[in-house]
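# how does the following fold in three dimensions:
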Amino acid sequence: MDVVFDRVAGLDIGKKLVVVCVRTPGERGRRVSQIRTFRTMTRHVEVLGEWLVEEGVQVAAMESTATYWKPVFYGLEDRVECWLLNAAHMKAVPGRKTDVRDAEWIAQLVEHGLVRPSFVPPPSVRRRRNLTRYRVQLMGDRTRHAGRLEKLLEDASIKLSSVASNITVTSSREMLAALVAGDRDPSVMADMAHSSLRRKIPDLTEALIGRFDDHHALLVGAMLRELDLVDEALVRLDAQIEAEMTPWAHELDLLRTIPGIGPVVSQAFIAETGGDMSRFGSPESLAAWVGVAPAVHESAGKRTPAGSRRGNKWLTAALVEGAHSAAQSNGTYLAAQYARLASRRSGKRAAVAVAHSMLVSA
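Model prediction:
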């Protein structure tokens, strides 16, 4: 088999150690392997980088092992060309698995050009990714805190969520704060309602009659403080994301012309893709990378359904959320596409198809 790269390195990465196999040309056309083990601390990674440079390594390839590849990849990317490889593309011979053999197997695959690198964005894009992904996690935390709060109120026979659509808005928060402070008069608390909720004051009065005691007050107070902390963190995070996205203002405006794509989805799109469409070559390649393109499974000339392939789960989730919003729009192609597919294929599959169309448009 032809050798594509003369000098390569294969790295098998763990949490504490990284085993490195460097393969270089030897005598009489043979290939020579050198094996070394390094710790994954920053200074040890720097020593590893110096060794790779001394050996003239053209490509250093590693498997995407959890998040353990990041310190090594980021420490080497300024010294040598680094490739991040999909673990599913590198299955070795079973029954002969060691860290050393894994490193050598990676090096052999790369030197013969049998694998392709995954897309790893530059540091500026990684910084935006960290911000937008953390926002998703904070929103998940907020939802979980609200769910715990609602369950505790049910335990106290406070049926606030049966009247108010959201127990974390201003009116509900003021009523709950009054309960925590020791006010147990339901009519007084119901009178704290604002705007349209005031039309439901009689129902609110009934809903606030329960068995709310001091231990409920202690727990609800703690949950409200957690919600406040998450809300404050979200405000600061949104401000930082807006600042980071300033250079992409024009692209964000263009993305928001697509039905279903709002500020959050457009920011996620720029953060995850880097905003440079030339990296992907075509809309089909981008859809496959994101994970909204159908997988292919063909055997003996027959094709069987294989679902959608794995991809960027963060951008997929944002686009599917945008697809559900687009399905509610009036007089748009995306809404018609969703309605047509949902009637015969299910709403979830229709949402993925609409997300694919939104991605092609983007």
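# C-alpha from now on. contacts and neighbour counts both.
Fine.
# now do the contacts for Val19.
Each residue near Val19 by C-alpha atoms under 8 Å, 6 or more residues apart in numbering is listed here: 11-13, 35-38, 99-100, 103.
# confirm it sits in a strand?
Yes - counting by DSSP: H, G, I helix; E, B strand; the rest coil, Val19 is located in a strand.
# isn't Ala355 up against Ser325?
No - in this structure, Ala355 is not within contact of Ser325 by C-alpha atoms under 8 Å, at 10.6 Å.
# tell me which residues of stretch 55-68 are tucked away?
57-65, 68 (16 or more other C-alpha atoms under 10 Å).
# what sits against His216?
Counting by C-alpha under 8 Å, 6+ apart, the residues that His216 touches are 152, 156.
# count the neighbours of Trp69 for me.
Around Trp69 there are 20 other residues, counting by other C-alpha atoms under 10 Å.
# not counting its neighbours along the chain, what's nearest it?
Nearest non-adjacent residue to Trp69, counting by C-alpha to C-alpha, 6 or more residues apart in numbering: Ile13, 6.3 Å away.
# Met62 belongs to a strand?
Yes - with three-state DSSP as the criterion, Met62 is part of a strand.
# ranges for the helices of the stretch 51-200 of the chain?
Under the criterion DSSP state H, counting those that start in this stretch, the stretch 51-200 of the chain contains helices at 69-76, 99-111, 123-155, 170-181, 186-190.
# looking at the contacts of Val19, which are in helices?
99-100, 103 (DSSP state H).
# who wins for neighbours among these?
Ala103 (24 neighbours).
# for that residue, give its distance to Asn166.
From Ala103 across to Asn166, the span is 53 Å (C-alpha to C-alpha, to the nearest Å).
# what does Ser187 give?
20 Å.
# any idea how many residues pack against the residue nearest to Gly262 when sequence neighbours are not counted?
Spatial nearest neighbour of Gly262, excluding adjacent residues (C-alpha to C-alpha, 6+ apart): Arg256 at 5.5 Å. By other C-alpha under 10 Å, the residues close to Arg256 number 17.
# let's see this one next to it:
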Amino acid sequence: MSGTKKSRSKRDISPTHQNAAAIDIGATMHVAAVGPDHVSEPVHSFGTFTGDLHRLADWFTQCGVRTVAMESTGVYWIPVFEILDQRGFEVILVNARDAKHVPGRKTDISDAQWLQRLHEYGLLRASFRLKGEVAVMRAYLRQRERLLDYAASHIQHMQKALTQMNLQLHHVVTDITGATGMAIIRALVAGERDPMVLAAHRDPRCHASAETIRQALVGNDREEHIFALTQALELYDVYQAKVALCDVRIEAVLKRLRKASCASVGKPPCVRTMKKQSNGPAFDVRAALHGLLGCDVTQIHGLGPYLALKLVAECGTNLSAWPNAKHFTSWLCLSPSNKISGGKVLSSRTRRSGSRAAALLRLAAVAVGRTETALGAFFRRLSARVGKAKAVTATARKIAVLFYNTLRHGMKYSDPGASHYEESYRRRVLTNLERRAKSLGYTLQPAPAPG
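Here you go, the predicted structure:
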């Protein structure tokens, strides 16, 4: 028996973090746990007021804690994380998936103690979290996206009010928030009802003729519908003004980041496309990104200036948190998983993820699938073979690799074209067929030309 106990003690794992603590985050109460060898009562509960959080930090200081782990529970972890980080603790945010599959943890106390135990032995991985001005820019961009969503709902309200009056404006113009649509709506709100006068607000670039617009604007005006249209327009204008304020803040953050980088950059390459992005910022995003990054990521097909800005805000400016492109695509949940047991692949499905960066890359993949590029040809070939859903994920992964190599290693992307990709794919298929025929004792020969 003594020999067995001795052998077990030799196999004990030594702690990685001697002064580790953990917090079980809640909406109204936080449960904190430290090592049982520090104090007689290793678990304490604290409220969620700011004073309670400072008392939590004081208790950690008394216990000699240096590093703290917590799960990312909603948004309740943010105040705790920021206060502890300001007080000098090394705080790591962990994914609940890494510690939830353990039986017997049914209370907040046992949950906190288990987290502390895992963190003490270095069994928890810290999640990626932006810091500094990039995190500030990400907050402004997310606020901007929320404002655009709110404005979009009022666009639907305006369209509903027009439909109730049988004004078929959305059938004759591409976008009712364009130059022609907004001019007509503002004239309607101002009291104009004559279809001829309303049709005179047609922009010269509008495809519909003035007569078509006039016929579409003959409707049944009612007071309550005009009232609803007026309020929807006013709210839409309010959100557009708030979006403009966000653009000012985002541009200021980009200038501060550019000044802090102190990197000398040359002249940006030629613009790949002159098409203006809808709902894009009011300033020159492409020039600002080139000055900050030293490279032009918009040369990659599918990545417009605004989408590239949001990607940089979600992932950082240098992507140094990931050793290579495989780690980066795995973090995005765009690479196949490796669920293997007994030498047999049980599943290779990509993990589900709520990553905003992955969603942006999937949008880029859908957009590039309609282009005559190598990426577009890859998307269409894979879509015909395995379906669009898998083709979107695979193309998004390719774009992610190009994005990583451009930012991390300064790669210059040059599209070889759809025809080059198709010819390369044809050569690969032919090489595989020749190898299989040779293994079976046959030789492939080209078919004779017809006639």
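# care to give me the TM-score?
Overlay of the two chains. TM-score (TM-score structural alignment, normalised by the length of structure 1): 0.91; 357 aligned residues with a C-alpha RMSD of 2.2 Å.
# hmm, back to that, mind giving me JSON lines with the ones in helices among the contacts of Val19 of structure 1 and columns for distance to Arg31 of structure 1?
JSON lines is the format used below for these (distance: C-alpha to C-alpha, whole Å):
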{"residue": "Asp99", "distance to Arg31 of structure 1": "20"}
{"residue": "Val100", "distance to Arg31 of structure 1": "16"}
{"residue": "Ala103", "distance to Arg31 of structure 1": "15"}
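# and those, which is closest to Ala287 of structure 1?
For those, the minimum distance to Ala287 of structure 1 (C-alpha to C-alpha) is 31.1 Å, reached by Ala103.
# who's in contact with the closest one?
Counted by C-alpha under 8 Å, 6+ apart, Ala103 of structure 1 has contacts 10-12, 19-21.
# and it, what's its match in structure 2?
Aligning on TM-score structural alignment places Ala103 of structure 1 opposite Ala112 in structure 2.
# thinking again about what came up before, turn the buried residues of stretch 55-68 of structure 1 into a markdown table, including distance to Asn330 of structure 1.
Below are these laid out as a markdown table (distance: C-alpha to C-alpha, whole Å):
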| residue | distance to Asn330 of structure 1 |
| --- | --- |
| Val57 | 57 |
| Gln58 | 54 |
| Val59 | 51 |
| Ala60 | 51 |
| Ala61 | 49 |
| Met62 | 48 |
| Glu63 | 46 |
| Ser64 | 43 |
| Thr65 | 45 |
| Tyr68 | 46 |
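# which non-adjacent residue is nearest the counterpart of Arg36 of structure 1 in structure 2?
Using TM-score structural alignment, the partner of Arg36 of structure 1 in structure 2 is His44. Distance criterion C-alpha to C-alpha, 6+ apart; nearest residue to His44 of structure 2, sequence neighbours excluded, is Ala32 at 5.4 Å.
# so which helix or strand takes in the residue positioned nearest the centre of structure 1?
In structure 1, the residue lying closest to the centroid (C-alpha atoms, centre = their mean) is Trp314, at 3.0 Å. Per DSSP states H and E: Trp314 of structure 1 is located in helix 313-327.
# quick revisit: gap between the residue nearest to the centre of structure 1 and Cys21 of structure 1?
33 Å.
# ok, now Thr65 of structure 1?
17 Å.
# and the match of Arg36 of structure 1, how many neighbours?
The number of residues near His44 of structure 2, taken as other C-alpha under 10 Å, comes to 15.
# show me the contacts for it.
31-33.
# again with Ala69 of structure 2
Contacts of Ala69 of structure 2 (C-alpha under 8 Å, 6+ apart): 20-23, 91-94, 115-116, 119.
# just to revisit the earlier point, would you mind finding the most buried of the helices of the stretch 51-200 of structure 1?
Here the criterion is mean neighbour count by mean count of other C-alpha atoms under 10 Å, and of the helices of the stretch 51-200 of structure 1 the winner is helix 99-111, at a mean of 22.
# aligned counterpart of Leu114 of structure 1 in structure 2, please.
Using TM-score structural alignment, Leu114 of structure 1 pairs with Leu123 in structure 2.
# count the neighbours of its match for me.
Neighbour count for Leu123 of structure 2, taken as other C-alpha under 10 Å: 14.
# and Val57 of structure 1, how close does it get to Arg7 of structure 1?
Taken as C-alpha to C-alpha, the span from Val57 of structure 1 to Arg7 of structure 1 is 5 Å.
# now for these two: what residues contact both?
Joint contacts of Val57 of structure 1 and Arg7 (C-alpha under 8 Å, 6+ apart) are Val22.
# show me where the stretch 251-400 of structure 2 has helices.
Using DSSP H, counting those that start in this stretch, helices in the stretch 251-400 of structure 2 cover 285-293, 305-315, 325-331, 356-368, 374-386, 388-409.
# Lys438 of structure 2: which of those is closest?
Using C-alpha to C-alpha, the helices of the stretch 251-400 of structure 2 put helix 374-386 closest to Lys438 of structure 2, at 26.3 Å.
# give me the mean deviation of the closest one from structure 1.
Here the mean offset of helix 374-386 of structure 2 against structure 1 after fitting is 1.8 Å, by mean C-alpha distance after the TM-score superposition for structure 1.
# and the contacts of that helix?
Taking C-alpha under 8 Å, 6+ apart as the rule, helix 374-386 of structure 2 contacts 301, 365, 368-370, 388-392, 394-395, 415-422.
# next, count neighbours for Ser299 of structure 1.
Other residues close to Ser299 of structure 1 by other C-alpha under 10 Å number 7.
# my bad, should have said Thr393 of structure 2
Neighbour tally, Thr393 of structure 2, other C-alpha under 10 Å: 23.
# likewise for Asp213 of structure 1?
Neighbour number of Asp213 of structure 1 under other C-alpha under 10 Å is 13.
# now for it: which residues touch it?
Ala156.
# which ones are touching the corresponding residue of structure 1 for Ala161 of structure 2?
Using TM-score structural alignment, the partner of Ala161 of structure 2 in structure 1 is Leu152. Taking C-alpha under 8 Å, 6+ apart, we find Leu152 of structure 1 in contact with 216, 220.
# how close does Leu152 of structure 1 get to Arg211 of structure 1?
Taken as C-alpha to C-alpha, the span from Leu152 of structure 1 to Arg211 of structure 1 is 11 Å.
# how much space between the aligned partner of Ala22 of structure 2 in structure 1 and His89 of structure 1?
Using TM-score structural alignment as the criterion, Ala22 of structure 2 maps onto Gly10 of structure 1. Computed as C-alpha to C-alpha, the Gly10 of structure 1 to His89 of structure 1 distance reads 14 Å.
# thanks a lot, see you next time.
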